[in-house]
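Visitor: A predicted structure for the sequence below; I have some questions about it.
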Amino acid sequence: MEHTSNTDLRAAADEVLARLVGDDTGTARLRDDQWRAIEALVAEKRRALVVQRTGWGKSAVYFVATALLRAQGSGPTVIVSPLLALMRNQVEAAARAGVRARTINSSNSEEWDAIRAEIEAGDVDVLLVSPERLNNPDFRDQVLPRLAAATGLLVVDEAHCISDWGHDFRPDYRRLRTMLSDLPEGVPVLATTATANARVTADVAEQLGTGGSSDALVLRGPLDRESLSLSVLRLPDAAHRMAWLADHLDQLPGSGIIYTLTVAVAEEVTAFLRRRGHVVASYTGRTENADRQQAEEDLLANKVKALVATSALGMGFDKPDLGFVVHLGSPSSPISYYQQVGRAGRGVRHAEVLLLPGKEDEAIWEYFASLAFPPEETVRRTLDVLARSERPLSLPALEPLVELRRSRLETMLKVLDVDGAVKRVKGGWIATGRPWSYDAERYAWVARQRAAEQQAMRDYVSTTDCRMEFLQRQLDDEGAKPCGRCDNCAGARYTADASAVALDAARADLGRAGVEVEPRRMWPTGLLAIGVDLKGRIPAGEQAAQGRALGRLSDIGWGNRLRPLFAPQAPDGPVPDDVARAAVGVLADWAKGPGGWAAGVDDAQPRPVGVVTVASRTRPQLVRSLGAHIAETGRLPLLGTVESTGEQHQLLRSNSAQRLKALAGALTVPPELAEALARAGGPVLLVDDYTETGWTLAVAARLLRHAGAQGVLPLVLAVQG
């Protein structure tokens, strides 16, 4: 179908754009491709899928389209976006254009009722909704139908999240099918993403109803980012990478983002860079919402040189003059990598993008890959539990009955919800009774796709060809060609040099052993339902004290040294000398610190009177030798071992309640150890190899306290996570 531009509509669109960008001269003009999308939505009431690089101006399209549609009398625009940071930015940007925007998401629940009233009064032009809201029972059943009936434009931001062929699949997004089917005839739909290869584009288009329609518009642009200069620096070890950052951070243009793969590394790097005099802030999944907003504001105002962030920062951070993105560790997907680096250089002529890969990257990839969709047996068991229940089961009630952690259980239920096998209602989840098949072939294909993406990232690091062209080809960009700017095209701009001072400081930081291990204080809910007679707060007389670990398996200090000891194929053996010495050092620092037992320390507790080990099925030599070394060095008796009955089955990554059920009958204090505890008459050091959930230490501590130990101080080599 031929289309002709509406001159008056185009002029009105440019006026809105001028207000949006703060242009008082009236010279701001939409580009032709932006206007084509707006024309399709406003004049032709079509559905459009826009795949364009970050910085192309997708938000300008939907805000301008909203203003024009509202002027025509259309209802409010609904934008579905997972990006809380972007929501905050966009509410402010919309106000500049005279567009009244509000948001409903997990961080502003106290405002929801007022916002609903404003929507019904017609006082809201744009409502930004997080995808999780789409399947909240109240929102889904009460708000969503009315919203769908009144919506003037539906926008699906980060639309690649719809596709489980993509790198960032989110099952909540599949709820959009329901909303799309409920939209009145002629309501335009805009789906946008910066990161979709050809397969994901086709999948998203099909799911949005745009793929098979002759009236649909797919706008896909070139993905080269002319402002970005890509580089890879392969440095010998973690200390060199941290030292390099400390030495070169001030040389990077403007302010930027340093991405890490784990929370532990983000916090580690933030602390180190601050000690080296840099103004940086940490931004992770552990960061409180108020602290996140402050960090965002500080970066926007260039009050910090960098945010040291995990993927919790998301892609929705809108700072056009971001001067650099550094990755300390390689993401597992080139598409994810392209998306993250795309935050830089949107409003400046030049931005630096550096990847500093690490030896630990693949271990971290492997861990996250282990959290994929569960095996069929687990899914069937969950469906059976729901089917047999006479009432809806909440996540806390369901968790003890199936061997899945809560976050993974929730994701699985959302997928099953989309497939029609379960439904979320008030009070929890129910089984629908509809037949469901386990799509093993599709899940296996997705797993193979993940493996191919990981290999692509290895290839990106090692390639001698153009790096931008490499990423464009990963995204099936037909316009991919050498960029002329990356380190392979134009030569390296940075050397691998790090100063001796920074290297010494980094080695000292990474070599500093000791992580606090917080004790469990509450039993998980639902234990009575699986035959374990424990509930509520753990009595003080049964708790472990705060403990210590040598390091975290997810950090780049002692984690790099410890990971090989805990690899599935690693042989059991005596504790290595360097690890044993470091454990003794942790114990000595613990004794001297607050709450320790060294002479002269305030609030000192009694000195341990002996060492107790925990029996290990997989690493018995490691644990026994560690306990013996601690006892010998500390001149303490080795009192014995909390034994395993051998009945404990391996739970892998099960949930807390199932772990406790297995542990409840599996650990025991033998009579000779109970006699030794009674004779010793004081607190004991409880030595184990590592802790992931803290439940083994909690159960062992409870048994030891019942057997006469006056306190239990856990000491482990590693903390998982």
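Guide: Alright, I've got the coordinates.

Visitor: drop to CA atoms for contacts and neighbour counts, all remaining ones
Guide: Fine.

Visitor: Excluding chain neighbours, give the residue nearest to Asp250 in space.
Guide: Counting by CA to CA, 6 or more residues apart in numbering, Asp250 lies nearest to Lys305, which is 7.8 Å off, once chain neighbours are set aside.

Visitor: second one coming, line it up with the first:
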Amino acid sequence: MTNAERAALRGSADSVLARLVGDITGTAQLREDQWLAIEALVADKRRALVVQRTGWGKSAVYFVATSLLRERGAGPTVIVSPLLALMRNQVEAAARAGIKARTINSSNTEDWETIQDEVIGGEVDVLLVSPERLNNPDFRDQVLPRLAAATGLLVVDEAHCISDWGHDFRPDYRRLRTMLAELPAGVPVLATTATANARVTADVAEQLGTGAGTDALVLRGPLDRESLSLHVLRLSDAAHRLAWLADHLTELPGSGIIYTLTVAAAEEVTAYLRQCGHTVSSYTGRTENAERQQAEDDLLANRVKALVATSALGMGFDKPDLGFVVHLGSPSSPIAYYQQVGRAGRGVEHAEVLLLPGREDEAIWQYFASVAFPPEEMVRRTLDVLAQAGRPLSLPALEPLVELRRTRLETMLKVLDVDGAVRRVKGGWTSTGTPWVYDAERYAWVARQRAAEQQSMRDYATTTECRMEFLRLQLDDEQATPCGRCDNCAGARFDDKVSATALDTARGELGRPGVDVEPRKMWPTGLAAVGVDLKGRIATGEQSFGGRALGRLSDIGWGNRLRPMLGPGAPDGPVPDDVMEAVVSVLADWAKRPGGWASGAPDAPDRPAGVVTVASMGRPALVGSLGARISEIGRMPLLGSVAYVPEADGTRVSRTNSAQRVRALHETLTVPPALAEALASAGGPVLLVDDLSDTGWTLAVATRLLRRAGAVGVFPLVLAVQT
């Protein structure tokens, strides 16, 4: 292409940008690096990796390039995008530039066939797909080859997800290797991310085929966000953090996001802030798609002051005038933290960013670290089971045969799929027979990297140096300099004072004990494969009533009190007095609730006629004292314990997945004769007491045994539930 042709192309590109951003004057111009990327893609048909800060305009690069390529007869652009929020924003942005974009994701399955026909018919300029779709058997085998043959531009958005050195590794993203290999020669490829250090950048470039030895363009810019003012406030406890939010939320500019580390915390914070009169909504992985869309729309339209969100609201949510981001609890990675705070200040001159770390943060980090890639023996066991099956095995069919929970099993299979050891087909997963090597050194390095990132977040919270410079250095930004805006550079603009009213309200909210424990109603699939003759719906006569717990281990109220008691390695001992007082409060409230024995409803069950404990191998003193004190205070006889058979003494009951856990409990739990005799003479329901319910299966199996032994009904009561 001649210089004159390139100059004309630049003019056309600026015109498309003007339509994209709604500039009716037509004076909008691309940044120089934006133009370099577009020139590489359109004029030179090269591959490019763009690492630029949030708000820099990466989406403008691929939409402008798409428009120019389509004008020149190229096929549709395929954008691999990780989140529904990102897809919705991009479809709307494309329309502004006259680009027809469609999306294939889990929320519009009924439209997939129509959309695919539109793509094949040339009616669609941009197709956005989720990375998970790339390895759906029908899509991979039937749609993907045609897309690869027709694609005019492949875009990998949030490309750091490709790298298991990064903070948000997603195995499905690595399926892109297949699509890249099948692209015709000369099809340009663009990868973009805002959150990649040098190691992740190199890894992504290598995996996309844009590394050393190829004619690729890598554009990496400075990561400073001039609009962001970073602060850290260290408050004494969760109640003070909530009270601070209640007192100061209206002082924060515009509308924003309050991030929490867990779903339980998001729900707690939302309830408290609403009680204090603030207009906020919750946004988590449990939020239904329609409610998520409404919450996003409300924030975009400033109908709410804030969304209280987990990381489910992360990459891709685009609100240029977002005025603040507050973290109630510290993420475990500075890269993840930078990515989330980058939601703010994209289209305004000033935005506030505050971190309010909590003492529960480390326990939550440890939990997420516990679900890392499984040890080699578990992987080998899975490969052996698949090899011996002789047919595809679905996740529900495979789960009972291996010692892994379903989500961890699925992630492992996706990694093995990328490595070529297994393949996803209709009906499930099969072994390919390809030799596979467990890369222990790599997995150990990743674990060490995670630990280093956690230490970096501890250092960020305590540093006296520039906070923006600290984050930029964590992302290997060689241009990092002091920002002059953060609390360490310019002085703190927020103090730690809270009002007595807000603090009292927060303590009342966090100190209010009691959460529901939903009874299990269906047996896990595949029990027959492990020798247990149970399936389908749990018989009504073998189910418990709805139960209660003092709190969740993942919340910031009672969770902070219960985690030291119930966490791994916690010492055993009698139930503390303050915990016992709260249990009594839960029981009193429970009795009066709808469905409670003192509710006065015509169909209310009888009052518990006795207390039964679940024998504990790890905390016998705690569970025993809890049952005894409930018996004494409630004036109900202590009938005995659901026990373990003698041969189970000292063995650990599997907690890996539902089927394995039910099998183990089915084989080891029993109702001793003395307890069976006591149940027969009790004359009413029993209160079933345990310390922790993480899956609900101990309570379900124990309830079945009690009901079959003659219990009229069972009310489960535990100190804590896991989530």
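Guide: Structure received. This one's a predicted model, so the numbers in the text were calculated from it and none came from an experiment.

Visitor: Provide the count of other residues in contact range of the residue nearest to Asp250 of the first structure.
Guide: Residues near Lys305 of the first structure, counting by other CA atoms under 10 Å, number 22.

Visitor: Please apply the same query to Ala301 of the first structure.
Guide: Number of residues near Ala301 of the first structure (other CA under 10 Å) recorded here: 11.

Visitor: what does it align to in the second structure?
Guide: When the second structure is aligned by TM-score structural alignment, Ala301 of the first structure is paired with Ala301.

Visitor: Could you report the distance from its match to Tyr259 of the second structure?
Guide: 19 Å (CA to CA, to the nearest Å).

Visitor: still on that earlier bit, can you verify my assumption that the residue nearest to Asp250 of the first structure contacts Gly256?
Guide: Yes. With contact defined as CA atoms under 8 Å, Lys305 of the first structure reaches Gly256; the gap is 6.5 Å.

Visitor: Give the residues shared as contacts by those two.
Guide: Leu299 (CA atoms under 8 Å, 6 or more residues apart in numbering).

Visitor: what does stretch 487-498 of the second structure contact?
Guide: Counting by CA under 8 Å, 6+ apart, residues outside stretch 487-498 of the second structure touching it are 229-235, 240, 243-244, 247, 464-467, 482-484, 486.

Visitor: That stretch: end-to-end distance?
Guide: Span of stretch 487-498 of the second structure from end to end, CA to CA: 19 Å.

Visitor: same question, stretch 647-663 of the second structure
Guide: 15 Å.

Visitor: Also stretch 624-644 of the second structure?
Guide: 15 Å.

Visitor: buried sites along it?
Guide: 624-631, 634, 636-644 (16 or more other CA atoms under 10 Å).

Visitor: From the structure, what's the count of residues near Leu697 of the second structure?
Guide: Quick fix: residue 697 of the second structure is Trp, not Leu. Neighbour tally, Trp697 of the second structure, other CA under 10 Å: 21.

Visitor: wait, what's in contact with it?
Guide: Listed by CA under 8 Å, 6+ apart, the contact set of Trp697 of the second structure reads Arg520, Ser658, Arg661, Val662.

Visitor: For Leu565 of the first structure, which three-state class applies?
Guide: When classified by DSSP: H, G, I helix; E, B strand; the rest coil, Leu565 of the first structure comes out as helix.

Visitor: that older thread, helices - which of the contacts of stretch 487-498 of the second structure land there?
Guide: Of the contacts of stretch 487-498 of the second structure, the ones assigned to helices by DSSP state H are His240, Ala243, Trp244, Asp247, Arg467.

Visitor: in the longest helix along the first structure, what counts as buried?
Guide: Among the segments of the first structure that qualify as a helix by DSSP H, the longest is helix 440-462. Neighbour-count burial for helix 440-462 of the first structure flags 443, 446-447, 449-451, 453-454, 456-458, 460-461 (criterion: 16+ other CA under 10 Å).

Visitor: ok, back up a step: return the member of the ones in helices among the contacts of stretch 487-498 of the second structure nearest to Ala216 of the second structure.
Guide: Arg467 (33.3 Å; CA to CA).
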